[in-house]
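> Okay, sequence plus prediction incoming.
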Amino acid sequence: MIYILMLMNLIFNLIIMILIFLNWLISKNLNYLEKNSPFECGFEPFESSRLPFSINFYLISILFLIFDIEIILLLPMMNSLKILNYMNWLYSSLVILLILYLGLEFEKNEGIMNWFL
C-alpha cells in the first residue's frame, strides 16, 4: 500500500515538473513597448495619465452614492409598513428624508454644488 502511494506521489511530481518545464519552454517574454504603455480604448494616450481630473466628476459620484444609499434605506421601509403602525413608519421615513435633505442643503450652502468654480 505504501509503495503505491509513493509511486503515485512520484508520478504526480513528475507530471508537475513536466508541466512547469513546458510552460517555461512555450512561454515568451512579451515585455515590449506596446504591452508596457497605458491603454485608453484602443487609442494612444493623448495626455499624461498623471493630470488632475475635474472635481465635478468626484462630486457627482459622491451625490450618486448619497442618493443611492437613500434608495437602499427607503425601499425596505415599504415592507416595514406591514410591521409598524402608520405613524411610526411615517416618522422614520421622514427622519431619513430630512437628514438627506439637510445634507443636500448644507452642500449647497458650502458651495459644493457650484459647478462653475
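Ah, there it is. Numbering: from 1, shown residues only.

> drop to CA atoms for contacts and neighbour counts, all remaining ones
OK.

> quick one: contacts for residue 73?
Neighbouring residues of residue 73 by Cα atoms under 8 Å, 6 or more residues apart in numbering: residue 96.

> can you pull out the helices in the chain?
Here the chain has its helices, by DSSP state H, at 2-26, 33-36, 55-80, 86-110.

> and residue 46, which of these is closest to it?
Closest to residue 46 of these is helix 33-36 (Cα to Cα; 15.2 Å).

> Nearest to residue 48, out of the helices of the chain?
Per Cα to Cα, nearest to residue 48 of those: helix 33-36, 14.6 Å.

> Around residue 72, how many other residues sit close by?
Here the number of neighbours of residue 72 (other Cα atoms under 10 Å) works out to 11.

> next one: residue 63
14.

> Roughly how far does it sit from residue 106?
Distance of residue 63 to residue 106, computed by Cα to Cα, to the nearest Å: 13 Å.

> take the one below as the second:
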Amino acid sequence: MVESYLPILVFILIAVGLGVALPALGFILGPTRPDDEKLSAYECGFEAFEDSRMKFDVRYYLVAILFIIFDLEIAFLFPWAIVLDKVGLFGFAAMALFVGILLVGFLYEWKKGALEWE
C-alpha cells in the first residue's frame, strides 16, 4: 500500500526541495549593492506622501464586491446552463433566486455609485 504513494512522496519532496533551494541560491548568488536610493520607500514610483495605515475609501470595497458578484455569477451559470435539462423547474427556481440575490447586490453597487469612475 505504501509503495503506491511513493511517487507522490518523491514528487512532494522534489517540489519542496526546489521551492527552498532556488530562492536560496538566488539570495546567495545574487548581487547585493544596496544604496540609499534602492532602500528608500516608494509608492508607485514616487515618495510616499501619507501614512500607510490610512482608511480606504468605501469605493474600493464596492468594486471588490462588484467583482465578486460578476465572478460568482459567471462561475455558477456555466455549469447550471449545461445541466438545465436535468435539474428541471427546481433547478431553474434555485438559479433564479441566486441571480436575484446577485441582482440586489448589483443594484446596491449601482446606487452607491461604484460604477461611476472619476
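Noted; the coordinates are in hand. Bear in mind that the values here come from a model prediction, so they are computed numbers and not experimental data.

> To residue 44 of structure 1, which of the helices of structure 1 lies closest?
It is, among the helices of structure 1 and with distance given as Cα to Cα, helix 33-36, at 9.9 Å.

> what's the mean deviation for the closest one versus structure 2?
On superposition with structure 2, the mean distance recorded for helix 33-36 of structure 1 (mean Cα distance after the TM-score superposition for structure 1) is 1.8 Å.

> who touches that helix?
Contacts for helix 33-36 of structure 1 (Cα under 8 Å, 6+ apart): none.

> whereabouts in structure 2 does it align?
The aligned range for helix 33-36 of structure 1 in structure 2 is 36-39, by TM-score structural alignment.

> For residue 69 of structure 2, list the residues it contacts.
102, 105-106.

> sorry, back to before: include distance to residue 45 of structure 1 when you put the helices of structure 1 into JSON lines, please.
Formatted as JSON lines, those follow (distance: least, Cα to Cα, whole Å):
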{"stretch": "helix 2-26", "distance to residue 45 of structure 1": "32"}
{"stretch": "helix 33-36", "distance to residue 45 of structure 1": "12"}
{"stretch": "helix 55-80", "distance to residue 45 of structure 1": "20"}
{"stretch": "helix 86-110", "distance to residue 45 of structure 1": "35"}
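
> Specify the stretch among those helices that is closest to residue 47 of structure 1.
Using Cα to Cα, the nearest of the helices of structure 1 to residue 47 of structure 1 is helix 33-36, at 16.2 Å.

> just how off-centre is that closest one within its chain?
26 Å (Cα atoms, centre = their mean, to the nearest Å).

> Ok, stretch 7-27 of structure 2 next?
With Cα atoms, centre = their mean, you get 25 Å for stretch 7-27 of structure 2.

> same check, this time on stretch 49-56 of structure 2
23 Å.

> Show me what residue 61 of structure 1 aligns to in structure 2.
In structure 2, residue 61 of structure 1 lands on residue 64 (TM-score structural alignment).
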